[in-house]
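Asks: here you go, sequence then predicted model.
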Amino acid sequence: MLARKLLFPVGLGLFGVTILCLLGTWQIKRLNWKNNLINEVTNSISMKPQRVDLKNIDINSQYLSVVFEGQFLDNEIHVLFSLKPYGPGFKIIKPFKLKSGEIILVDLGFVKESDKNIDRNIKETKIMGNIFFPNETDYFTPSPNLTKNIWFSRDLEKMSSFLNSSPKMLILSSDLNISDIVVTPLNPNFVNNHLQYLVTWFSMAAAWLFMSVYLISRVVSKHRKAKN
């Protein structure tokens, strides 16, 4: 009789604790994966810049630290951007022609609104930075205003088509000493809440276990009183 009464609370307790512990264990794996990813990206960004052929660069080269030689071309794209403590302004995207004749897009950094249309004749022939394939465009992103040269995201396909370049981008890390440009080196901001999540799941598992033990003890206590 007692075994039948305990079947539900014991089963419910085991089920809940098992599920919550599995979720906590999964978050441990996710935490390790995210920490490894952050370490890999940090190491890739901070490593010594290397010379690579543009044709060998693909999505797997994300964050790779590189150095290129060539010359900047005249055209540029202005992408809406906000940077503390400067406020609203634009990212300057400029094509850079390599010695091989290939052209890559270069994110020079940030300028204030008042400096948007300044003529920039950049003589620098050697640049360093990190490869980046931005993913900023979705269904709700407005089309660029080509008349005013105002873009609302770094859309590689559209920008490369507009500037006749390869759909690959370098985020500048070396300072070109251009007075109106604030260099914005690549600094990925990874959200890592997995430690918080795993603490939550295991805390819930402990609470579930406590409540299950309490419920089981109540059932046993009532059974003993009924027998007496």
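Replies: Yes, it's here.

Asks: okay, CA-based contacts and neighbour counts for the rest of this
Replies: Noted.

Asks: now do the longest helix along the chain: distance to the chain's middle.
Replies: Ranked by residue count, the top helix of the chain under DSSP state H comes out as helix 2-46. In terms of Cα atoms, centre = their mean, to the nearest Å, the centre of helix 2-46 is found 24 Å from the chain centre.

Asks: likewise for stretch 66-77?
Replies: Its chain's C-alpha centre lies 25 Å from the corresponding centre of stretch 66-77 when counted by Cα atoms, centre = their mean.

Asks: stretch 42-61 now?
Replies: Computed by Cα atoms, centre = their mean, the chain-centroid distance of stretch 42-61 equals 17 Å.

Asks: angle of the helix or strand encompassing Met211 against helix 2-46?
Replies: Secondary-structure assignment from DSSP states H and E places Met211 in helix 194-227. Here the directions of helix 194-227 and helix 2-46 differ by 170 degrees (axes from the mean of the first three to the mean of the last three Cα atoms, to 10 degrees).

Asks: and helix 194-227, what does it pack against?
Replies: On a contact count with 3 or more Cα pairs under 8 Å, 6 or more residues apart in numbering; DSSP states H and E, helix 194-227 meets helix 2-46.

Asks: the closest residue to Leu23 other than its chain neighbours: neighbour count?
Replies: Distances taken as Cα to Cα, 6 or more residues apart in numbering put Trp201 closest to Leu23, at 6.4 Å, once the chain neighbours are dropped. Trp201 is surrounded by 21 other residues when neighbours are defined as other Cα atoms under 10 Å.

Asks: contacts for the longest strand along the chain?
Replies: Taking DSSP state E as the assignment, the strand of the chain that covers the most residues is strand 87-98. Contacts made with strand 87-98 from outside it, assessed by Cα atoms under 8 Å, 6 or more residues apart in numbering, are listed as 68-83, 103-113, 116, 163, 165.

Asks: from those, which land in strands?
Replies: Under the assignment DSSP E, the contacts of strand 87-98 contribute 68-72, 77-83, 103-112 to strands.

Asks: which residues touch the closest residue to Glu69 other than its chain neighbours?
Replies: Sequence neighbours aside, Lys126 is the residue nearest to Glu69 in space, at 4.5 Å (criterion: Cα to Cα, 6+ apart). Remark: with contacts taken as Cα under 8 Å, 6+ apart, Lys126 is in contact with 67-71.

Asks: which one (most neighbours) among these?
Replies: Compared across these, Phe68 has the highest neighbour count, 22 neighbours, by other Cα under 10 Å.

Asks: against that first model, consider the following:
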Amino acid sequence: MNLRLILTASLSIAILAVFLGLGKWQLDRLQWKQDVLADIEARIGADPVDLPAQPDPARDKYLPVKVTGTMGNETLRVLVSSRDAGAGYRLISALTTSDGAVLIDRGFIRVADTMPARPAGEITVEGNLHWPDDRNNATPDNQPTDNIWFARDIGQMAAALSTRPILITARQTTPPEAAITPMPVTSAGIPNDHLEYAMTWFLMAATWVMMTGFALWRMKRRTRDTRIPRND
């Protein structure tokens, strides 16, 4: 075998090893992400506890809590879309507790639905602490003065409703709010694309093998043809 074939084969094997290594790395990341999501789901579904005095976004993310208080009169409507119900609003209200007022994400209503009245008297909310990231490059700015909201900005909402900058996404309320569909915290929105990435790298590896095999076959054939003497 000539030097050119050896160099081409060696380089191709090295590149193939890179593709396979990246695919294996993505599979390892997939297993890691599945473990993380399982831990998050277990944390979300744990028994609720009292609201910490000073919730921390890193330490208390998804922490299940139970609070009791009275609901404020004003409700913020955040425009969202539900896969099953279509366009609608998340309803954000203030709940005044013995430790101060906090934000409650009460759940979802459709755009055409009538705004439900606030619960009378005390209400108990079981849900999860959440620091949502609803914004992307296409999200318009909130307009708090006009009560027009496109993202749950905890700081802006807390200022608008005069609460602590704490958001609890309701899982259930007692007594229940029949006109509102809860949209509890889940791990469904956390991206996990590592399997697709792994398959992409393995597909590239398979394609590289075919391309390399064809190239080596052509090079070998060309070398053989040059060695065959012509009969003039």
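Replies: Received the coordinates, thanks. Remember, predicted model here, so these are calculated numbers, not experimental data.

Asks: can you give me the TM-score here?
Replies: Aligned and superposed, the two chains score 0.84 in TM-score terms (TM-score structural alignment, normalised by the length of structure 1); 225 aligned residues with a Cα RMSD of 2.5 Å.

Asks: keep only the contacts of Lys126 of structure 1 that stay in contact in structure 2.
Replies: Checked against structure 2 using both residues aligned by TM-score structural alignment, their matches' Cα atoms under 8 Å, the contacts of Lys126 of structure 1 keep these contacts: 67-70.

Asks: got the contact list for stretch 71-83 of structure 2?
Replies: Defining contact as Cα under 8 Å, 6+ apart, one finds that stretch 71-83 of structure 2 is touched by 87-96, 118-123, 147-152, 157, 161.

Asks: 6 Å instead, please
Replies: 87-95, 149-150 (Cα atoms under 6 Å, 6 or more residues apart in numbering).

Asks: returning to what we had before: show me what counts as buried in the longest strand of structure 1.
Replies: Applying a neighbour-count criterion of 16 or more other Cα atoms under 10 Å, the buried positions in strand 87-98 of structure 1 are 89-98.

Asks: can you name the residues in contact with stretch 191-205 of structure 2?
Replies: 16, 19, 23, 26, 30.

Asks: with stretch 166-175 of structure 2 instead?
Replies: Under the criterion Cα under 6 Å, 6+ apart, residues 102-106, 123-130, 184 lie in contact with stretch 166-175 of structure 2.

Asks: for Thr25 of structure 1, see how far away the residue nearest to Glu69 of structure 1 is.
Replies: As judged by Cα to Cα, to the nearest Å, Lys126 of structure 1 and Thr25 of structure 1 stand 48 Å apart.

Asks: tell me who's in contact with the residue positioned nearest the centre of structure 2.
Replies: Among the residues of structure 2, the one closest to the centroid is Ile190, at 2.4 Å (Cα atoms, centre = their mean). When contacts are counted by Cα under 6 Å, 6+ apart, Ile190 of structure 2 is found next to no other residue.

Asks: specify the local secondary structure of it.
Replies: When classified by DSSP: H, G, I helix; E, B strand; the rest coil, Ile190 of structure 2 comes out as coil.

Asks: name the SS class of Leu176 of structure 1, please.
Replies: Reducing the assignment at Leu176 of structure 1 to three states with three-state DSSP gives coil.

Asks: Met160 of structure 2 pairs with which position in structure 1?
Replies: Met isn't right for residue 160 of structure 2; it's Ala. Matched by TM-score structural alignment, Ala160 of structure 2 corresponds to Phe162 in structure 1.

Asks: against Arg221 of structure 2, how distant is the equivalent of Asp107 of structure 1 over in structure 2?
Replies: Asp107 of structure 1 maps onto Asp105 of structure 2 when the alignment is built from TM-score structural alignment. Using Cα to Cα, one obtains 70 Å as the distance from Asp105 of structure 2 to Arg221 of structure 2.

Asks: those two: which is more packed in?
Replies: Neighbours per residue, other Cα under 10 Å: of Asp105 of structure 2 and Arg221, the larger number sits with Asp105, 27 against 12.

Asks: what's the nearest residue to the counterpart of Asn121 of structure 1 in structure 2 if we skip its chain neighbours?
Replies: By TM-score structural alignment, Asn121 of structure 1 lines up with Pro119 in structure 2. Taking Cα to Cα, 6+ apart as the measure, Pro119 of structure 2 lies nearest to Met71, with 6.6 Å between them; neighbours along the chain are not counted.

Asks: any idea how far the one you found is from Pro144 of structure 2?
Replies: Summarising the geometry, the distance separating Met71 of structure 2 from Pro144 of structure 2, computed by Cα to Cα, is 20 Å.

Asks: and those two? which has more neighbours close in?
Replies: Set side by side, Met71 of structure 2 and Pro144 show more neighbours around Met71, with 23 against 13, by other Cα under 10 Å.

Asks: separation between the more buried one and Pro57 of structure 2?
Replies: Remark: distance between Met71 of structure 2 and Pro57 of structure 2 (Cα to Cα) = 24 Å.

Asks: buried residues in stretch 197-208 of structure 2?
Replies: Of the residues in stretch 197-208 of structure 2, those buried by neighbour count under the rule 16+ other Cα under 10 Å are 197-198, 200-202, 204-205, 208.

Asks: now render the residues you listed as JSON lines, adding distance to Ser12 of structure 2.
Replies: Written out in JSON lines, the entries for the buried residues of stretch 197-208 of structure 2 read as follows (distance: Cα to Cα, whole Å):
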{"residue": "Tyr197", "distance to Ser12 of structure 2": "21"}
{"residue": "Ala198", "distance to Ser12 of structure 2": "20"}
{"residue": "Thr200", "distance to Ser12 of structure 2": "18"}
{"residue": "Trp201", "distance to Ser12 of structure 2": "15"}
{"residue": "Phe202", "distance to Ser12 of structure 2": "15"}
{"residue": "Met204", "distance to Ser12 of structure 2": "12"}
{"residue": "Ala205", "distance to Ser12 of structure 2": "10"}
{"residue": "Trp208", "distance to Ser12 of structure 2": "8"}
